[in-house]
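Q: Build me a structure from this.
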Amino acid sequence: MFDKIFEAQQKAGEAKQRLDNIEVTGTAEGGKITVVANANKAVKSINIDEEFFKGADREEIEELLVVALNKAFEQAENVSQAEMAAMTKDMFGGLGGLGNLFGK
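A: Reported below is the predicted structural model:
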């Protein structure tokens, strides 16, 4: 039993490392604001088009930044869920009928 717990912890650590290396992007206003994050929802960079920045007011930039961040985080969540589903399938797929308990 402890072997399975240790294996699950190892696989979770490996999944976190893979998610750290997957980049997702969120954009707003046709790409004038771009947010790059990893699949663990850590923001890596934010880029605001210089011309747009000069002409936009603070409120507009803040609102669009929130839009871009949410889009990036939504992509990160989708990638993370897919990674966790694959890990769960690998771990529980070999347990015979027990895998069906989790909605397989």
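
Q: Only C-alpha atoms from now on, for both contacts and neighbour counts.
A: OK.

Q: Around residue 97, how many other residues sit close by?
A: For residue 97, the count of nearby residues is 10 (other CA atoms under 10 Å).

Q: if I look at the most far-flung residue of the chain relative to its centre, how far off is residue 62?
A: Distance from the C-alpha centroid of the chain, by CA atoms, centre = their mean, peaks at residue 55 (31.5 Å). Residue 55 sits 14 Å away from residue 62, taking CA to CA, to the nearest Å as the criterion.

Q: now do residue 75
A: 20 Å.

Q: Proceed likewise with the subsequent sequence, for comparison:
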Amino acid sequence: MFGDLMGMMGKLKETQQRVEETKKRLDSVLIDENSSDGLLKVTLTANRLFKSIDIDDSLLEDKEQLEDYLILTLNKAIEKATNVNETEIAAVAKDGMPNIPGMDLFK
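A: All right, here's what the predicted structure looks like:
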């Protein structure tokens, strides 16, 4: 019994380390998002840290329009990055979880 428990604990620790390594790797995965007309472009990491924002000069003339573009484009970029992040972390966590009867956490 204790051998099984120690084995599970070791596997959980290994999985935790792999999750941390995946989080670090996701700092280098870049997500690009553009407004529908290409006037605004943003780049962020899969860990949702913004790297760049490129705004076409024509958007600088209308503050309200620029704000709308930023909200729409940033939200789309964050959604994409979150999906990549969650998928990667879940895959690592699921792969490393010990098989504990009755604990079907990842179906």
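
Q: Spell out which helix or strand contains the residue nearest to the spatial centre of structure 2, please.
A: The residue lying closest to the centre of structure 2 (CA atoms, centre = their mean) is residue 85, at 2.4 Å. Take DSSP states H and E as the rule and residue 85 of structure 2 turns out to sit in helix 63-96.

Q: cool, and residue 45 of structure 1?
A: Going by DSSP H and E, residue 45 of structure 1 is in strand 43-48.

Q: just to revisit the earlier point, between residue 75 and residue 62 of structure 1, which has more neighbouring residues?
A: For residue 75 of structure 1 versus residue 62, the count of surrounding residues by other CA under 10 Å is larger for residue 75: 20 against 12.

Q: Now do the same for the more buried one: its match in structure 2.
A: Here residue 75 of structure 1 is matched to residue 80 in structure 2, going by TM-score structural alignment.

Q: ok, now residue 31 of structure 1?
A: Using TM-score structural alignment, residue 31 of structure 1 sits opposite residue 38 in structure 2.

Q: for residue 18 of structure 1, same thing?
A: Residue 18 of structure 1 maps onto residue 25 in structure 2, with residues paired by TM-score structural alignment.

Q: Residue 104 of structure 2 in helix, strand or coil?
A: coil (DSSP: H, G, I helix; E, B strand; the rest coil).

Q: Show me what it lines up with in structure 1.
A: In structure 1, residue 104 of structure 2 lands on residue 101 (TM-score structural alignment).
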